[in-house]
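> Curious how this folds, go ahead:
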Amino acid sequence: MPDIFAKILIRRAREEDLTGLVFLLEVLFSIEKDFTFNTDKQKRGLRLLLQKSGATVLVAERQGRIIGMCTAQLLVSTAEGGTSALVEDVVVLPAWQTQGIGKKLMEAIAEWSTLQGATRIQLLADCNNTRALGFYNQIGYNPTDLICLRKGQNMKRGGTW
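Take a look at the predicted model:
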């Protein structure tokens, strides 16, 4: 494993990485019931993250090939009285899982978050993805009593927003 790690680069994503990033999101969305993969939407969302101050997209790269990714955005938390980081889109290609790459990505996200002044990192995970939940628990993330609720534009009821 140390030999493999020497060849893994964790870096900030670039525009030219979009094809590889979109492929990783397709892998991720194939196991998440709440999302439907759409190349154009995912590419648009990734571009927005790449351009947004207060956000980052990190990739794990080996020999020029993207094998994993993780995204984070800064939010203001009234509970923290400051900034927190919201982590999403953590995915490593199946052939590279269980080799510590996800952990390295999450360590890099934690470092970025700290440098941005975030005092807490929170993340969303599919409640049925037991492998991911076990991974997050193993690296020190704890479940909360909160649940995620959402309302999309196509679900508007009364009034406008």
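
> can we go C-alpha only for contacts and neighbour counts from here?
Noted.

> hmm, who's touching the longest strand anywhere in the chain?
Looking across the chain with DSSP state E, the single longest strand is strand 65-77. Contacting residues not belonging to strand 65-77 are listed as 17, 20-21, 24, 54-61, 82-93, 96, 101-102, 105-106, 109, 113, 118 [Cα atoms under 8 Å, 6 or more residues apart in numbering].

> And the buried ones among these, selectable in PyMOL?
Typed into PyMOL, the line below selects the buried ones among the contacts of strand 65-77, using 16 or more other Cα atoms under 10 Å:
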select buried, resi 20+21+24+55+56+57+58+59+60+61+83+84+85+86+87+88+89+90+91+92+93+101+102+105+106+109+113+118
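
> Second input sequence below; structure requested for side-by-side comparison:
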Amino acid sequence: MSIETVNRALRDDDIGQVVALWHAAGVSRPWNDPARDIAFARRDPHSTVLVADRDGLIVATAMVGEDGHRGWVYYVAVDPRLRNLGLGRGIMDAAERWLIDRGVWKMQLLVREENDAVRHFYEHLGYRDTRTICFQKVIGDAAE
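Presented below is the predicted three-dimensional model:
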């Protein structure tokens, strides 16, 4: 008997599980406050955090948003004990649907160059390296 996975928007009572999953999956970084990132993503209708819920347990996540031109996905995480079961593909499908429902036709994501396993995962899903360089400048309160 298989357990059904439901992809849905994050609820307030999911936040603790999501933060724990991000740490366990290795997608959080010491300089990013996960709770702050979640609150920021949920502040308006242009972004959200999607979760895969299996009987009340959060087993995968994707933070997804759009800037009016392109969609972006961050914090894609799967419970390390449940990898290779299609949860990553499922949460990415949910993120793509979220963007398509808003009329967005391009989806982008960032992968650390040395993370070969994750690069291959996204390539398998049809994502391609655009051979562009991402520049970043930390500004405002986040610079502290």
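
> Looking at the contacts of strand 65-77 of the first structure, which are in helices?
Among the contacts of strand 65-77 of the first structure, DSSP state H puts G20, L21, L24, I101, G102, L105, M106, I109, S113 in helices.

> Which residue in the second structure aligns with the last one?
So the one you mean is S113 of the first structure. Aligned by TM-score structural alignment, S113 of the first structure pairs with L99 of the second structure.

> For that match, which residues are in contact?
Per Cα under 8 Å, 6+ apart, neighbours of L99 of the second structure: V64, G65, E66, G71, W105, M107.

> if we can go back for a sec, kindly indicate which of the ones in helices among the contacts of strand 65-77 of the first structure lies nearest R131 of the first structure.
G102 (11.9 Å; Cα to Cα).

> Tell me the spacing between the residue mapped onto the closest one from the second structure and H124 of the second structure.
Aligned against the second structure by TM-score structural alignment, G102 of the first structure finds its counterpart in G88. Applying Cα to Cα, to the nearest Å, the value for G88 of the second structure to H124 of the second structure is 11 Å.

> Repeat that for A62 of the second structure.
Noted for A62 of the second structure: a distance of 17 Å to H124 of the second structure, by Cα to Cα.

> Which one of these two is surrounded by more residues?
Under the criterion of other Cα atoms under 10 Å, the comparison of A62 of the second structure against H124 puts A62 first, with 24 against 11.

> Chain neighbours aside, what residue packs nearest to the more buried one?
Nearest non-adjacent residue to A62 of the second structure, counting by Cα to Cα, 6 or more residues apart in numbering: V76, 4.3 Å away.
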